[in-house]
Structures are given as structure tokens and as C-alpha cells.
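[1] here are the coordinates; sequence isn't available:
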């Protein structure tokens, strides 16, 4: 399994703990984000949001706003410029079936917080003040936002969302096996709606270049999505639009789709023929996508020994009235454990909110929470150790696809995680462990996420001074993509990492998919490796042609690229500097493009997943009901680890988000108003430093051949299973089984 062209089989940078190459730019403020780019004639737009959740606009009075000095224009559905809006005339890589939301399109209000006007002024403060003067009259209708009340209206989505596997056909007789099982468990599970809340709000800066051309700085997890959106919606030529997104201050999936500020900024810039920036407020960040409300039922039938005889997992998810958002929620119950009788069902119900959106490990966070709490309940009911129960029902193949796994080191993850955590010292009896006035609980859960690869390309340019520039359109959303691609390129050509520059998030670079799904390392990493391999081959060919070449009569497979030189393997005396080769050959630079995509033969034969075993210790104040997560051990089986430092950080971030899901995060809908009421970071609670204690990350050795890099991705797996492990630890501590997240004080004390 080759991951570099070094025939010695060693890597200098790949697999090591290397600090982020973009770190200095970020900590010194040199890194610019979408809302920080400027232009000499930059105007500012401020969004006016709807005050109702459903109905229509009956009147708009913008006179007072337009009279404010410095206001350039107030755009509404009544005066917006004509655009090329059609339902499916742009390429959104993650769009669900339906009609995408169209800002300022007509007088209809589809959800609370919908943009109803854009005030454009010479400066931000003027635009914000003038926006407060816009008067909007509505004809309000009663919104339907309570999923629990609409479950009888749930339906199987008629069109499948691209890339999302629907539930497989049932196998065996799940109902009959459940009825015949000696042990029966039937539970209802629910996670609160969560909003992404990255530190950087969504913003778009559109620079008017003249002659109808624009440069757009957008907060997006893939500039190709914003480019396709602008071209399709506004009917523009590709050559007239340049989209860049060099840095993101967090996304977690909120930046996968172009959000409405992009449309508003481009529309205003084209209408006024000047540069315009639109930045959303924290309140407005709650006016689009979120992790959806999902109501789940998990029914397990098992023998007295804990062997599963029946699994039924049903889920009903909320979606908007204009799109059928879908994610994989129930399928995991057919993958994680071996069971002869399985029935899985996934349905949608329409509610009057914006369309939900993918949020870190979409579907898996939700579905695995329900399954893993149910498995803990089964372990308790049968007197089994939770790990022993999972090993008893260990799956050796993916029954949902009828394929063996490309690799699976979950057994090792259980073993190594349990040993590091000290699981053998656990007293299985609930409420049996104490630390002073606090009850102590130990819980565990399994995590799983798909190992995916997308079609991607990358370009590389080696110059005569021995410097290398690589890049493509993908984004670094804070995961360390700049760093790992730099490491891969440096090893591929045997260069110092300081001699490699990586460029990302630019629509003029090589085509690449959006950054999501944990597929970036496999997809863009392989493309970079191939581009560098092509350059290496060209350099080698050039070197062999030189007079008195030390590489004469040597095959490419026998050379090593190291320390800026090409050398014969095993004979370092036969060596020549790469820069010298270009100089002697009269070459200013050598360029190459590499392309990579999933191996169809491999994907047809194998199922690929990352796995984890999560162990959690909680301490619960018996009198006050306060829960503290005091220790976490997360053992990860994710193929080759490219950078142990950035990889660990990915898992740490996922674990923290999982703790937030378990104990704090909850977007609260007022069903009378149809509005999320805690739309700020003062009332929407996320974990802070005082909430997070010891987190230990283990990377289990695992070899996988699903892609040339041997990687499986790490962005999602850290969060999956964490909330379930916390909930299971709370049960062990208190004896109270809480199936609804977040686990708040009132639920502990109830």
C-alpha cells in the first residue's frame, strides 16, 4: 500500500505529529475570512428577517429606511432584479430533493427568520440602523413546527437524496422474532435540535470587478458549490465569476450549501454595480440549517445470553415544506451488529422551518445514539458486560450491503480503550460507585462512520529553485487539510515541508469536492500524491537525459526522492539535486495535474467504515443533579493516520461536540410562534473549558486498501457514540435511564 513515491518505503512527514502550516497566519491575524476582505467601494448589506413563521407579506414600507443618509437601496421581493432562478438550474452537491429556498422571491413566508429585505448602505452601522426602520405587515398563518404532533403524517420520501442510502429491505422476520424472544426491549429516543454555531458567522464579500465580472469571498466548505450556485441562479458565465474561501472559522456542515447571504450579496452587487458585503448576525445564524428533530423507536429482542434475535429501528425526521432533507439514521442498526432478523424504517414529516442541514456525522450521531443506549439497556437486562454483549453480537460483514468490510479493527478498539480506561475495575451495579457526594458512572458505546472517497483533482508546480506549489478547490474547514496535503507533497518529492506551499479554496484551482463527509484526506490527498508522482516522473526523465547523469540506466522504481535530491536506492553517492536537474535542463518549472476517484471494483466488493470505542466517566451530584464528564477515552480505528497531532485534535473536537449533545445543546422551538427562542450563544449552551476534563485518544493500528492513501477520515467519527456513552454512564451512576438529550438537571432530579 504505497502512499508516497519514495521507494525506500519511509516517510519523513506523513504519519508524524506536525504543527499546522496555517497556524501562524491564523494566530497573527494574517488569515482573512469571508467577511474580512475589502474593496475601495465596499457597501454593506443588512438582512431584515421575518417576524412570522408562516404566511405572506401584505405590505412593505421602506421609505424611512431609504431616507437615512448613506442608504443606497432597500431590496425586497417587490423590486429585486430579475434572476435566472429555476428549481434545478445549479449544481448543489448536497441538495436534497425539492425546491431550494429562494430569498426575496415572492411574498410567501416559509419559516421564522426568513429574509424579507436587504438594506444596503455605505457602512454597516448605517445599514443596521436603517434595517430597523423597515416596516413589514403580514398575514400570518398558524405554523406547524411540532414534529411529535405530525408523526401520523410521516411519509417515505419519494425521491432519494443523492449519496444517502435509504434503509435496506428487511431480512428475516423481525416482528415474529421479537415476539418470540425471551428478552424484549422497546424504547423511544430523542435528541434535541442542534444548530452548528461556528465561531465565524456566514458572510459573503462580492467585489465588483467591472464589465459584469465579480470576485466572491464566501464562507463555504467548497467553492465549487458557490460557483455553481452563482452561475445557475444569476445566469452568469463561469469565466466572469471567481470564488475564494481560503479560511473558515468552523463550519460543521453549515457551509456545505450556499446560504442566503451569498444570493443577497451577489444580487446587490450586480444591481448597484459596486462591491457589497453581507454578514449574518448570530441571531440570523439560527435562521437556516440545523441537525433535525428525529423521533426514534428501537426494539431489541434477544436470548437470555444477550444474543440478538431481532432489531427494529424506526425514525421520523422533520424536514421543511419545500425540500425532503434526508440522512442515514437507521441503517447503522443493520451494520453494527449481527442479527438474523432486522427491519429498518425512515420517514419524513413536513414542518414550517428551514430545511435541516448536514451537521457533523449527520444521521449517525442521531441513530447510533438510540442504538447504543438500547444496547446498554440490553446489557443491563441480561446481566452482560456492555463490551461482552457487543462482542457476542459482533458483525463480520455489512448485512445492509451484503459485503465484507474492507477492514475492521473494532475488537482492538474495544480492547485498547477498555485497558486505557480501566474498565475492568467497573462495578456493574448502578449507583454502586461514589466519590464523596457525587455518584460515579462508567459507560461506553460504539461509534461508526462511512469511509468515503470522492472524485478529486489537484495541481502541482515545481519551480527551478526547488519550491513546490500544490492546490485544488477544496477547503480547510479547520481540520488541518493545508497541513496534511503539504506533508503528502513534501514526502512525495522528498522536499522540506518549508519548501511546499498549499493553496486551497479557490475556484480557479483544480476541481475538487466540498470538504465534508470525512472524505477530503482520501480524495484530495490521493490527487495531490498523483500530481506529485507525475512531476517526479518528469524530473527523473529529465535527470536521466543529462550528460554524465548519476541516474543513467536506472529505472524509476529504483530511485528515492529525499532531502531535495533524487538518489539511487541503496547508493546515495549516485544522487543529484532536484533544483539542479531543472536548471541543467533549462526548465523554469514543471507542472502536473493528478486525478483520483473511488475504485469501483473495490467499492462493489467491500464496505468501508471507520469505527470507535468510546469510554466515559461521569460524576453526578446527587443533591443538585449536576453532571460532570470527568474522563473520556476514545479509541479510533481509521486506517492510516497522516498527522497524529491534527488527527488527535479532530477527535478531541468531536468528543467535545458529543458532550455538548449529551448535556447541553438544545435549540428550543416555540411551537406557537414557530421560532427558535434561544437564538444566541448566551442561551444556546455549548461546552466551555470548565466542562471539559481529561480526553484520551488512541489510534488503533489498521491497514485499509480502499484508497491509495490507506486513510478513512476523522472529521466525523469522534462525535459518533460519545453522547450515548455519556447517557450510559449517567445510568450507571444514577440508575435512571434517560432517553432524551440533552440530559439536564431537571431530568436527573425528576
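    Nice, I can see it. What you see is a predicted model; the values in this text were computed from it and never measured.

[2] contacts and neighbour counts: CA atoms only from here.
    Fine.

[3] buried ones in the lengthiest helix in the chain?
    Using DSSP state H, we find that the single longest helix of the chain is helix 520-545. Across helix 520-545, burial judged by 16 or more other Cα atoms under 10 Å covers 520-536, 539-544.

[4] Does anything pack onto that helix? Which helices or strands?
    Packing partners of helix 520-545 (3 or more Cα pairs under 8 Å, 6 or more residues apart in numbering; DSSP states H and E): strand 456-463, helix 481-493, helix 578-584, strand 589-596.

[5] Format the ones you listed as JSON lines; extra columns: mean neighbour count.
    Formatted as JSON lines, the helices and strands packed on helix 520-545 follow (neighbours: other Cα atoms under 10 Å):
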{"stretch": "strand 456-463", "mean neighbour count": "24"}
{"stretch": "helix 481-493", "mean neighbour count": "27"}
{"stretch": "helix 578-584", "mean neighbour count": "20"}
{"stretch": "strand 589-596", "mean neighbour count": "20"}
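
[6] Alongside the first one, take a look at this:
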């Protein structure tokens, strides 16, 4: 990583040089406290009871025997829980009614929260919760996700459901080469190391919540709306968060804990078990995606259609916008995209690392590989020939589009020029060898945030911002940014995060967190330096400056800004056993200004590992009879582990944006985009068989042996 580090560094600056995490020692020695660790006087423990049917109504709940059990102090359910307000639009839209727990007797899916048992200890709460008898009126349910489902419909999410320009059918008919294929991806789950947990405490009309979340500002707003509170009376703290990946928004634990604490007038803590997270933490919807490409003989696209279908729950619409990636990557005279959903009796999906882009890039980039094969053109050359000058759908100019540099540098580093394009030729004993590539993109957005920077009389500085470090190294990156903005060494800067009392700030999501927060910190630090230049001695309370980037962020809306990348993979396939092994991977990214090369590389590599897992392992299977998962735990849900992860390299190319005052782009999600497609394309090159359904498990390799396609 020496070359990347050198390129990223500005002489005399902290940013661009590798730094270990400022809180690293606290984490490895156990000093760092997470949401379920902090002590509270008089703390009670809540344990959730989840439905055992997939659709129906609650007829009765036998609470009396449970209330008589040792240590039990309360049972909350739809008959006695506080009433909530759900008719509002929050930071990210209308709330998922799942969060409004215990409001009615309806059960819309297996694992729906039906009660909360509160006791003096977690052991007593769990025993009582497992003893609680709930009687149901069961109704027929539907968990069958298919491309032909009659209830499929278009829903606008955070982007339009449908975009269209040009006559698609005419352009396809006039194309020399056509690819018309369907790809599928399964239900996938994010299970961060730290389970979801929340502790709530009321002090009169004031509410304090210690929580594991991706944005204290977000949680404050949702809780204030749900409980009809003044946001100024709600404080949320989340100093350390053990992973999130999109799952740690406003969830059942916070709301249930706040409810119970309100009823009992004492602190209450609710922690999810690993199995409960499979029902209550959200997940990535399965997808069925149809790609139609029409091209001239030289591979230049004339028609592009990307249609994606995902599922949502019957209580809330969530769209996995897989067709969105096509709106950025490639243009054509006729360009059509659509995202549709099917409501089923299942929990609501949610954002999961690179929502839309991760499954969408698998379909699009695999289809590009199939087009390259049909045209007889190298896959990298095909992508280079189809580089758009402007946003294919938005029409906006790109602030920078360094995908070409990523592809060319990656090809050089990976040894792509030596590749024989013909499949099924390379062998290493019993293993067939193949290589594949894919392109990647992810939006580089920013959102308004506030920050305060205080100069203290002892020569140190304290930065306060309601950021969330979910394992990305944001706390360390902000330390480096602040030190450079203040012109002081990093050991004179203390960054405090994860507290809504510090003012509104962007969530850790959409790869926008560090970019947004760094902007606010830089603005506050710059103003503070000006004030210090005019001030005399610093008073004992210090000198504090607060920033607000609302106006500045709005000024960048006239161009498309994205991170880009190129993924390369080499695989070995044993067609006798069906085993697929990734031997090496390389990712080259254009991701703006790299603040901390050490943690940045970790983010890129983490995404690429997740891409391996997505390509070969991850698949949540549902039982149609019960409506629930088969094996909802980390034994039954397979993920890539040490033995599955080969030599992986990640590096980056210079990616300046002279119009961007911060220059930072998000890197938390770009690493997974295209990774699964690169692996799948490599499997085709090794075997000559196309796998259009993920994961490429051994059974699929064995079934497809001797064929040309595993659909």
C-alpha cells in the first residue's frame, strides 16, 4: 500500500498517513463500553416474545402465570402498552410499523413482537418470556417470492421506481448482438458483531437512551415522533457501536425499552438474541433481475434494460433498488430501468451494505461479461467502449469518473493481458482455473451536519459531533481531519461522538457519514482558527465555534458524484466436488481523498470479503410451511470465514475533485459492489458454465456440470 499512501498524503498533514484507531486500545482491553454494558441504578431487563405464526391475530395472552414467576415485574403487550404516533414522516420517510410495537392484535409475519417480559435479571426475563403462552387465530400466509407473483408493483423509494428513454424494443431489434438474461440473488442478512441493544431511562418528561445505532440524530427524531415528545427532551448516546451495515436504525429494542421504562418509571434494557435479529434487524431482499442488452458488433450499447423485483412486507414498503446501478454505469440510445416489489408475509427488508448496488451490480456486470463473450471483445475493453460522458438518466455531468483508471491499473496489476479469453482451458491438477472482472460505483453524497470545536487553555482542542463510528474508523478519520484543519498535531485533538446533545448530524449510512462529518468539522475548525488569531488568552471555559453545512452541501447538487472501482478475481473450481475457491482478488478504487489509508484499506477489503461471501455462501432459506427461516443463526446461515478468504489486495488511484471543498468520498460500500460478479465471471471462465443465481454453492456447480448455464 506504499504507493497509495504516498499519493494520498499532503506534506505536513495528518490525513493521508496511516493511523491506528484512537480508541483501539480501549476496544481490545475491554475499556470501551457498548450499549448493553453500561451500568444503571435500578436497571430492569426486558425480553421480547415473538410470534410463532406467520399471519393471523392474537386471541389471548396468558400473563398471570408469568407475572407470578420470580423477578418478573411486568408484561407489556397490545392491551396495556402506551399508545404511539405513527402518522409522520421522519428523516428517512415514513416509519416501519414494526417499530410501533404492541399497538394491535394483528400478526403480519413469523417473529413479530407480541409481548415484552420485564424482570429483575436477564435470566429471569428470558425464562418468563419463554414460558409465556400466546393463543393465535392463524391465517394462510404467503412467503413465496417469484418473478411471476401477481401482486408485484412499482413503488418509488429513495429514487424513482421507473426510468425510460428511447424505444427499447426497436433498438433491441436493430442490435447486432442481444443478451436477454435473468439473474437471482437470495435473502441475505447482516449480523454485526454487537447485537442490537438499548437502555432507556426517564427523568420526568426527559428521556435518555443508550443505544447501538448508526445515527443519534435519527433515533432522537423517530422516538420524539413515536412518543409525541419535544426532540429537545430526548437524548441518545451511542459512543461505541459494534457494526451496523444498515441494520441499526430505529428498531424494536429502543421502542420497547422506552415503553417499559415509561410504564415502570425505572431504567429498562432490551437486547436482541442472534436468532431474534433474523426477524427484527432487517435484511437484504432476494431479487429477480432481468437484463436486456443490445449492442453493435463492436460492443457499443444501443439498448439497455434493467428490471429488478424484490420483496417487501405487508406492513411497510421497502425497495431494494437494484436497477439503480444501471442508471450510472452505462448509457444507451434506449435506456430503461425499473424496480418493483412484491408484498409478502415476511419482515420488512432494510438497507444492507450497498443496498441496490450490491445485487444490481451482480446482474449488470455479469450480463456485460456475457455480452463481451458474444461480441468476442475483452470484458475490460467492452466496458471502456461504453463509458458515458454524462449521467445516463440524470443527464448531469460527472464531477469525476475515474473508472477507466481503475480498470486499466487493475488490469496491469492483475496480469489481465496474459489471460486467454477461452473458458475451461487452465488447470491446476483437479482444479479448473479462471479469472473475471467487474466494474463498481457507489454515490458520493453528503448531508448537512453540525459540529463544535472548542479551543482549551491548555492548548488542546475538543471536537463534538453526533457522528457514529460503526467500526469504520470514523472517530480516527475525524481526528486527522480536525488536526489538519486546526494546524496542530493529532495528540492535541480529542474527538467526542455518538451523542445527540452535540447537535444534528448525518447518520453513518449511504457512505456519507465521514464525508458529511468531516465537512462540518473542517468548517468549525477553520472559523475557530480565525477567531483564535484575533483573540488574546483563552478563557478557562475555552472558545467554542459551531458549524452548520446545510447551505454548503446544497451547492454541490449540480453534478453526479460517485466512487468507482474495478474488481478482479481468480477462482479454482473442482467440478467433481462442486467446490469453488477464490485464490486471489484485487480491487482498485477511485474514492476521492483517502484520510486514513490503514482503516480505508480495511473498509475496501471488508467489502470484498463480503462479495466473496455473497458469491459463494450467503443464502437465508425460508420454510414455506412455517414462513420462517431454516437455521436462523450463524451456524445455519453460512458466511465466508478465514479458510474462504484468499490473498486480497485493495488500492486506489488519485481521484481529485476541484469543486469539492472536502474531497472525501465514502468507502464503506464500494468494496462489495461488483465483487460477486467478478467471482461469478471467473467461475464461467474456469468452467464455461454461467451461474446466474447466487450463491454458487457446490450443488449448483455439480448440477450445471456439462451444461452451459446454471439458471
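    Arrived safely. Values in this document were obtained by computation on a predicted structure and should not be read as measured data.

[7] What residue in the second structure is paired with residue 166 of the first structure?
    Using TM-score structural alignment, the equivalent of residue 166 of the first structure in the second structure is residue 160.

[8] swap in residue 141 of the first structure?
    Checking TM-score structural alignment: residue 141 of the first structure goes with residue 139.

[9] Wait, its match touches residue 58, no?
    No. Residue 139 of the second structure lies out of contact with residue 58 (Cα atoms under 8 Å); the separation is 11.1 Å.

[10] For those two, indicate the residue with more neighbours.
    Higher neighbour count among residue 139 of the second structure and residue 58: residue 58, with 19 against 12, using other Cα atoms under 10 Å.

[11] excluding its backbone neighbours, what's nearest that one?
    With Cα to Cα, 6 or more residues apart in numbering as the measure, residue 136 is the residue that lies nearest to residue 58 of the second structure, at 4.5 Å, once sequence neighbours are left out.

[12] again, but for residue 614 of the first structure
    residue 634 (4.5 Å).

[13] try residue 710 of the second structure
    residue 691 (4.7 Å).

[14] just residue 516 of the second structure next, same as before
    residue 446 (5.0 Å).

[15] Would you confirm that that neighbour belongs to a strand?
    No. If the criterion is DSSP: H, G, I helix; E, B strand; the rest coil, then residue 446 of the second structure is coil and not within a strand.

[16] what about it, distance to residue 507 of the second structure?
    Noted for residue 446 of the second structure: a distance of 10 Å to residue 507 of the second structure, by Cα to Cα, to the nearest Å.

[17] and for the two, which residues touch both?
    residue 513 (Cα atoms under 8 Å, 6 or more residues apart in numbering).

[18] Which stretches in the stretch 51-200 of the second structure count as helices?
    64-67, 122-131, 168-174 (DSSP state H, counting those that start in this stretch).

[19] Same question for the stretch 351-500 of the first structure.
    Counting by DSSP H, counting those that start in this stretch, the helices of the stretch 351-500 of the first structure are 364-382, 386-392, 410-421, 481-493.

[20] Please identify the most buried of those.
    helix 481-493 (a mean of 27; mean count of other Cα atoms under 10 Å).

[21] got the angle for it vs strand 456-463?
    60 degrees (axes from the mean of the first three to the mean of the last three Cα atoms, to 10 degrees).

[22] before we move on, back to that, tally of neighbours for the match of residue 166 of the first structure?
    There are 14 residues near residue 160 of the second structure, going by other Cα under 10 Å.

[23] Counterpart of residue 496 of the second structure over in the first structure?
    Using TM-score structural alignment, the equivalent of residue 496 of the second structure in the first structure is residue 503.

[24] which residues does that match contact?
    Residue 503 of the first structure touches 246, 469-472, 482, counting by Cα under 8 Å, 6+ apart.

[25] can you check residue 362 of the second structure too?
    673-677 are the contacts of residue 362 of the second structure under Cα under 8 Å, 6+ apart.
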